[in-house]
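1. no sequence for this one, just the structure:
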């Protein structure tokens, strides 16, 4: 009998917290613990946001207020999210009546300036970008009783879909898992509050909307708001007073224009040395009906710990709608993933009612546990044999709480073939960079589903997109004008109900126009737009053009990491005063406030878990790899608890044995949807009677879920040795 032994190290949340704070080596999130009573633990006092939306452009001002209610100087560290399209072009620090305007510097230079100011006892602030949607603010030497405000300004281009506009202000960064172990700054290593706890800071947002057409149907599905109309085309939206602690979920505002119009046209701006334009064209009316090929759908469903509870309920409702709308001629497969992965079938199967019902049955057996091993799951899904004569689409359903964006984009780009990737972000504070990036690289569309009641609508949107006519071979040309640095450089095929847009520079101007053309089936489509005179009101166009250029070079282009590309992005950030991966904002008050900088304590602002996310998203991760071994039949599994703390060892063994002993035959069928005969022995040994490897793999996942309880009860590292005996 061959013995295969696997070791899993569970470093539970309290141990992780202490280890991370003392050694700074852990890259994982952890729960907050109360430290020195003299040190301010929650330095962020409030976040207030003012938004002015004019046409397709949002101008946003964010005010973060920090206060030290402790007895020693502190350095506040706050990790916060941003829109993936935000062009951050201004930062200032306010101390009483003084305003210190931040300067944009190369990242390493900005860090050096900040550290030197901190060590010299000066107040300073540093804004850095970790990801296109994750920023970090450091504010040094906040004295006891002192309040410091930091102001950020950014602009964002809003792209309407289905004739509907949506403005999103992200409020919280969900926990991320990473393999980082080196001693470096890592935003993933951040304290979190327990599930259900409100943020310790207040949140307020005010949005003014000024459009060229009458506004209708303004509303927020995420927050309660008060809406005032000052004219048919100008309205103001304010957060209701009851939402003062509503910073635990993204603020989402939707609005439509009368007659399903969108703000089409050309906007121009002249800096004196360069001329910029934004050209946006309403979706063309494509009246031909495309041929709909037989389709194969590979669903990749996240059932990890962060999806436990509400998010997984939303995902299941979405999956029910996605599966029910398939045609009988379609084929499908589902890959469930957490720390490991389990395929519904080795290859895709027909979308018959019996197969769909079996998929529902299997899906209901998952309740959310374990880590989020997205990359191995995608590799496995991509390896599924492709059905000849079928158009393949991958549909990924996840909250995106992992820090493997770049590697994921690379994998999709290098394995794409003729397939498309559609993504569904699940929850109130998803990782939009990952969700949008996978769809962008995979030539698909991203969707966000925040509640179960929205699942059917978003499932129908996917169906409509797939079956919609497409405008192909799209290009832009100029008449009596020279067009330069156009973004996108190559226009992708356009699904119906999405506008065409271009950012760029131009030379010339008098009696000039843009000509946009494409193919609608076999018919040529053309649209001509006259070039207007430059307007001082469009002074944000340089920021937007540069941000789109950076997005093209950096956000999703992770394959090419040549020094040339880094220099280009750095140069764009410095020239156009933009926050990038390689440029940061730094502000220093030159008046020292403390003589001994060693007294300053660093405090990381604890973050709330996104609304609906459980504690299982934070703490530890145990990976159970595939349990299927070629040519071998597994006959026995033994789980042994090893821990230096003898009392903790006994407690853990008791919990484990109790859990295993409760797994009676009918319970197992209900839990995993499959029958498996077991004999439970003292100490955690599980004898497999019917030698069903697939059932065993599922059972180990439920054991993993039960072991989550151990991790929340102790502060000692526990080693769980799982021995698999195979014939």
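-> Cool, the structure landed. For clarity, every value in this text was computed on a predicted model and none was experimentally measured.

2. CA only for contacts and neighbour counts going forward, please
-> Fine.

3. how about the residue nearest the centre of the chain, what does it touch?
-> In the chain, the residue lying closest to the centroid (CA atoms, centre = their mean) is residue 431, at 0.8 Å. Shown in contact with residue 431 (CA atoms under 8 Å, 6 or more residues apart in numbering): 173, 174, 399, 400, 401, 425.

4. buried residues in stretch 88-100?
-> Buried positions in stretch 88-100, judged by neighbour count with 16 or more other CA atoms under 10 Å: 88, 89, 90, 91, 92, 93, 94, 100.

5. which residues touch stretch 219-232?
-> Under CA under 8 Å, 6+ apart, the answer for stretch 219-232 is 213-215, 218, 235-240, 242-243, 246, 249-255.

6. this is the other structure I want to compare:
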């Protein structure tokens, strides 16, 4: 393993096995975009450079727009260009690994989330510069006469909840930072692929970025502007060319470009094309409907605000300002409440409040006192708001979420909304910051039948709030139906169920007609006035046309199927996504681009040094909010327990895991009964010396995550906050000779972050062994494992707690790499059980099972559940 040394402005430094110091910067990113109407075609060129004498491999985690249809990847070495080919992901990884071991230069482009990608580049030779070229198509956002083009530049650090799994699950957890990597968990089994190393404050990587956007709208363009960057703008007829000012090229924030067109023809646009895969079309429609103010109905609004550590500073300040404007903008007959979440949830009131002057003042005071700190336990916040009481069933419940979305368990949140959002309710999402998780914000609003907005931390909120109320008060078109008239088969249209429209919001549809026979597309809906709205479009599939239309249909189909799998991967869903991606040559989570040089270019590929490229912290994101003011807390993972740095090496991994779980899983309720891994409302307090110095705010990754039943002993009096802990040491004499999983009472030495470093605190906790549930799970058949592994897996699954009265059989496909379960796929056609909670419990348990390190295989598993 290479190590990071002192960081210098020139780039990332590593230490090789022979103690040679090497710098490896990602030198430059060049982005060139061409915009025509509603579509953009973007080329991203990443330039990697190796100025030293050791062969390098670079691994770079970076963002692209979550709706982007990525369809090309090339690597350029000197005057040679090597085209990447789309393959199933496992096959592409094998090709890349083989090429790497042979000494061939190879590139591998993978998708981790819709907006997070990994670029690996192997065998970069000494003195060599290599370009990686990525191309994609995307639709522009269009609303209220304004077009918006967005290019994200950095992946912000994700909070990772769950129980650590994998080879280093015990004793090696770490935060996303220059010297560390996140750890996979049962909730985020791919966490290690989401967080790039973050450069420390005040440090530059040497990597810069340049943007060029050419706009050809066919009409005059006006009001070209960017809230994020300084622009150089030039006009030539109806074309506009936009570039960055040279002083604004740090890749630490989203690039946002907005402009208007001097034409009313943008109310509807239909694009069509035809190729060997059939005819495709894209429809962008804004119904020309108006609303009278008296048609506004009373509503109930519940605001859910993220106050975790990643919001510290300007992002929380912006959310507070948005909240104040929201409260002031409510209609007199509306009701409202406020819920905030970090490690725990709190609320302004247990029931909705009438919108009176007194309640507004009470709400503003509540908003003003909010502070940021702790982890982003968004699931708790979502569950709280979805179950929040409704005092007037006749009101439309609107949930407004304010967050940066920096979490790794996106799908768990989406699944919760998908399953439990009540009919007729709406969920709207607002992101405040320089580089928020647009994938989560967009998808949660889409599933929640609402709208999504992103506002920078330094933008004036007035226009955003005014537009939001204009839309939320005026649902323009509901019960939208899309029908086809004409010969041949009907087209497949996405989204399959058209969303309700709000004021100034476009309806965007992508369709494919396999026989490419012309016809008429009709869109109808019911406006609030009750009069039927209809509009018809003649669709002619001419050969050729803009190929981006077909690519975007393929991307829309992939998104639709992935939305169906937010509760967990299924065999039919994975196959559908993979087949679509291969047919349309698109990148997805089950495909990858791989490019390999023909010639062997490295004499000693085994001596190559692998480096993960560090990234900037997003602009105005707080280092203290993410990492806290504690300089070193053992090794701290984003969202899960640190492992005590002085853990006795003689303790077995089994006992270490028990200690880890006991410290952080809250194994006891107030009556001393086992209750799984639920987190209590407040951490227990311990004792500390009197008159301590002022303590820092709890951080995004701090010890506030410790949730076991802790009792303190100290020679001095006073209360110590758990977040003050600076060091934890096991007392070896307190550990048993036998590996008793119950642990009984164990003692730890804790060194608070106090002025007097010699003072310490003794902590004890009790974590009895949970009662084993009845053995309701039985392995009916297993292929791909030997008898010993089957016995261990059987024992592992017998600990799964299942709800009563459930029976059936579930068939699973496990993909195991180096002993770790990397993918768990449910074969729903072969399964007879359909309880989602049971499937989720078994899925999470399977992710935590470990096989022999040498095992890499696919396992087929049939599990029977007895009632």
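-> Nice, thanks for sending it over. Everything numeric here is computed off the predicted structure, so don't read it as measured data.

7. so after superposing, what's the score?
-> TM-score of the superposed chains, computed with TM-score structural alignment, normalised by the length of structure 1, equals 0.82; 649 aligned residues with a CA RMSD of 3.6 Å.

8. next, give me the two most distant ones among the buried residues of stretch 88-100 of structure 1.
-> The most widely separated members of these are 88 and 94, with 17.8 Å between them, by CA to CA.

9. what's the separation between residue 373 of structure 1 and residue 487 of structure 1?
-> With the distance defined as CA to CA, to the nearest Å, residue 373 of structure 1 ends up 34 Å from residue 487 of structure 1.

10. returning to what we had before: trace the residue nearest to the centre of structure 1 over to structure 2, please.
-> Taking TM-score structural alignment, residue 431 of structure 1 has residue 437 as its aligned residue in structure 2.

11. all helices for the stretch 251-400 of structure 1, in order.
-> Secondary structure of the stretch 251-400 of structure 1 (DSSP state H, counting those that start in this stretch): helices at 310-324, 353-364, 374-382.

12. mean deviation, the first one versus structure 2?
-> On superposition with structure 2, the average gap between helix 310-324 of structure 1 and its aligned counterparts reaches 1.1 Å (mean CA distance after the TM-score superposition for structure 1).

13. quick one: the helices in the stretch 651-800 of structure 2?
-> 653-664, 787-797.

14. er, structure 1 I mean
-> 13-23, 107-119, 310-324, 353-364, 374-382, 405-415, 432-441, 455-467, 541-550, 563-575, 646-661, 665-672, 693-711 (DSSP state H).

15. what number of residues lie near whatever residue of structure 1 lines up with residue 317 of structure 2?
-> With TM-score structural alignment as the criterion, residue 317 of structure 2 lines up with residue 313 in structure 1. As a burial measure, residue 313 of structure 1 scores 18 neighbours (other CA atoms under 10 Å).

16. mind listing what the corresponding residue of structure 2 for residue 327 of structure 1 touches?
-> Under the alignment (TM-score structural alignment), residue 327 of structure 1 pairs with residue 331 in structure 2. Applying CA under 8 Å, 6+ apart to residue 331 of structure 2 gives the contacts 298, 355.

17. for residue 356 of structure 2, see how far away residue 331 of structure 2 is.
-> Distance from residue 331 of structure 2 to residue 356 of structure 2, by CA to CA: 10 Å.

18. what is in contact with the two at once?
-> By CA under 8 Å, 6+ apart, residue 331 of structure 2 and residue 356 have no common neighbours.

19. for residue 325 of structure 1, see how far away the counterpart of residue 29 of structure 2 in structure 1 is.
-> Aligning on TM-score structural alignment places residue 29 of structure 2 opposite residue 47 in structure 1. Distance, residue 47 of structure 1 to residue 325 of structure 1, by CA to CA: 42 Å.

20. who's more crowded, the two?
-> Neighbours were counted for residue 47 of structure 1 and for residue 325 using other CA under 10 Å; residue 47 has more, 20 against 14.

21. for whatever residue of structure 2 lines up with residue 405 of structure 1, which non-adjacent residue is closest in space?
-> Using TM-score structural alignment, the equivalent of residue 405 of structure 1 in structure 2 is residue 410. Once flanking residues are discounted, residue 410 of structure 2 sits nearest to residue 440: 6.2 Å by CA to CA, 6 or more residues apart in numbering.
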